[in-house]
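Chemist: Dropping a prediction and its sequence here:
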Amino acid sequence: MINRVVLVGRLTKAPELRYTPNGVAVTSFTLAVNRPFKKQDGEQEADFIPIVVWRKAAENAANFLNKGSLAGIDGRIQTRNYENNEGKRVYVTEVIADSVQFLEPKGTHSSNQSASGDNYSSGSKSTGISQSQGAPSFDDPFTGDGKPIDISDDDLPF
């Protein structure tokens, strides 16, 4: 079976970081993802998708993402249910993120939107955080001064 989700969108509010009774970090936020078409009146539609991130990636997401931040999510869909205070069964569908990619440096989300209103700007730096990585670095080694890049064979992964 395949259950894989890849999303790119903007956070609708700041992430909420909590800890389980066992001390495991969990962060939740909602990602606004534009639909690939517009309504007849030209208005862009979006879906608002709940995202849950666990452990170190949860702490990094809470520390480095804010309302409006552009983020890429790689994960899976999960459903759960519970009984609310009124005794009614509530069903929840959310994306459990395996990896969160920070697609622009912190604090630059408002200046990175294109004139067409498309929030998926092509000039963004990609600095990612996954479950196994540490804090992001916003220094892009490939921004050009026109000089050749010196990479030894030992640095290549193949």
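Modeler: Yep, it's here.

Chemist: okay, CA-based contacts and neighbour counts for the rest of this
Modeler: OK.

Chemist: Name the helix or strand for the residue nearest the centre of the chain, please.
Modeler: Nearest to the mean C-alpha position of the chain, by C-alpha atoms, centre = their mean, lies residue 71 at 3.3 Å. Element membership for residue 71, per DSSP states H and E: strand 70-83.

Chemist: next helix or strand past that strand?
Modeler: That would be, after strand 70-83 and using DSSP H and E, strand 89-102.

Chemist: What helices and strands are in contact with whichever helix or strand comes after that following strand?
Modeler: Going down the chain from strand 89-102, the next helix or strand is strand 127-130, by DSSP H and E. On a contact count with 3 or more C-alpha pairs under 8 Å, 6 or more residues apart in numbering; DSSP states H and E, strand 127-130 meets helix 55-64, strand 89-102.

Chemist: ok, back up a step: contacts only, for the residue nearest to the centre of the chain.
Modeler: 8-11, 100-104 (C-alpha atoms under 8 Å, 6 or more residues apart in numbering).

Chemist: here comes the other one, which I'd like you to weigh against the first:
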Amino acid sequence: MLNRIVLIGRLTKDPELRYTPNGVAVATFTLAVDRPFTNQSGEREADFINIVTWRGLAENCANYLKKGRLAAADGRLQIRNYENNEGKRVYVSEVVADNVRFLESGNSGQSGNNGNNGGQGGQRRGQQGDQQSNQRFNDDPFAKDGQPIDISDDDLPF
């Protein structure tokens, strides 16, 4: 048997962190995942998929993911049900993620960057320099292999 899902999308809002009565962290958030085709109007639609993470991963997601950030979630599909206040059976589909990758740094998100304009000691290059750097990165991802990487402490998830 196999139950594996890999999703890449943008967060629709900041993750919500809660704790069970036993003190176990659980974070929930929703990823907007674009569909690979357009509708009859030529517009692209998205699916909004609920993600659940547990323990340390939940705390990391709550601390470092923000609305609008691009993230990848790897986990399993879980369907659960319960009876609501009106006595009706309600089914909930969600992905219980074993692994979440933060695909954008805190400075490059489309929204939710909290006004952070660079990390400690980080030098801001001109916009043209950034475009040239991005172009080189897109051409050859191993062009700077073996060279030091300039990462601010704000970009690290730990």
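Modeler: Sure thing, it's come through. Keep in mind that this is a model prediction, so the values were computed, not measured.

Chemist: Put one on top of the other, what's the TM-score?
Modeler: Between these two chains, after superposing, the TM-score reads 0.70 (TM-score structural alignment, normalised by the length of the first structure); 118 aligned residues with a C-alpha RMSD of 1.8 Å.

Chemist: before we move on, the earlier item: if we go by neighbour counts, what in the strand holding residue 71 of the first structure is buried?
Modeler: 70-76 (16 or more other C-alpha atoms under 10 Å).

Chemist: before we move on, what about stretch 11-25 of the first structure?
Modeler: Those would be 11-12, 14-15, 17-18, 25, for stretch 11-25 of the first structure by 16+ other C-alpha under 10 Å.

Chemist: In the second structure, what stretch matches the strand holding residue 71 of the first structure?
Modeler: Counting by TM-score structural alignment, strand 70-83 of the first structure lines up with residues 70-83 of the second structure.

Chemist: which residues touch residue 81 of the second structure?
Modeler: Applying C-alpha under 8 Å, 6+ apart, the residues near residue 81 of the second structure are 89-92.

Chemist: and these as a markdown table, adding distance to residue 2 of the second structure?
Modeler: Shown next, in a markdown table, are the contacts of residue 81 of the second structure (distance: C-alpha to C-alpha, whole Å):
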| residue | distance to residue 2 of the second structure |
| --- | --- |
| 89 | 27 |
| 90 | 25 |
| 91 | 21 |
| 92 | 20 |
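
Chemist: how do these look in the first structure, which are kept?
Modeler: By both residues aligned by TM-score structural alignment, their matches' C-alpha atoms under 8 Å, these still in contact after alignment to the first structure are 89-92.

Chemist: Show me which of these is closest to residue 59 of the second structure.
Modeler: Distance to residue 59 of the second structure, by C-alpha to C-alpha, is smallest for residue 92 among these, at 22.8 Å.

Chemist: What's the match for that closest one in the first structure?
Modeler: Matched to the first structure by TM-score structural alignment, residue 92 of the second structure sits across from residue 92.

Chemist: Would you agree that match is in contact with residue 79?
Modeler: Yes: counting by C-alpha atoms under 8 Å, residue 92 of the first structure does reach residue 79; the two are 5.5 Å apart.

Chemist: quick one, what contacts residue 18 of the first structure?
Modeler: Contacts of residue 18 of the first structure (C-alpha under 8 Å, 6+ apart): 25-27.

Chemist: mean distance, the host helix or strand of it to its aligned residues in the second structure?
Modeler: Assessed by DSSP H and E, residue 18 of the first structure sits inside strand 16-19. With mean C-alpha distance after the TM-score superposition for the first structure, strand 16-19 of the first structure departs from the second structure by a mean of 0.2 Å once superposed.
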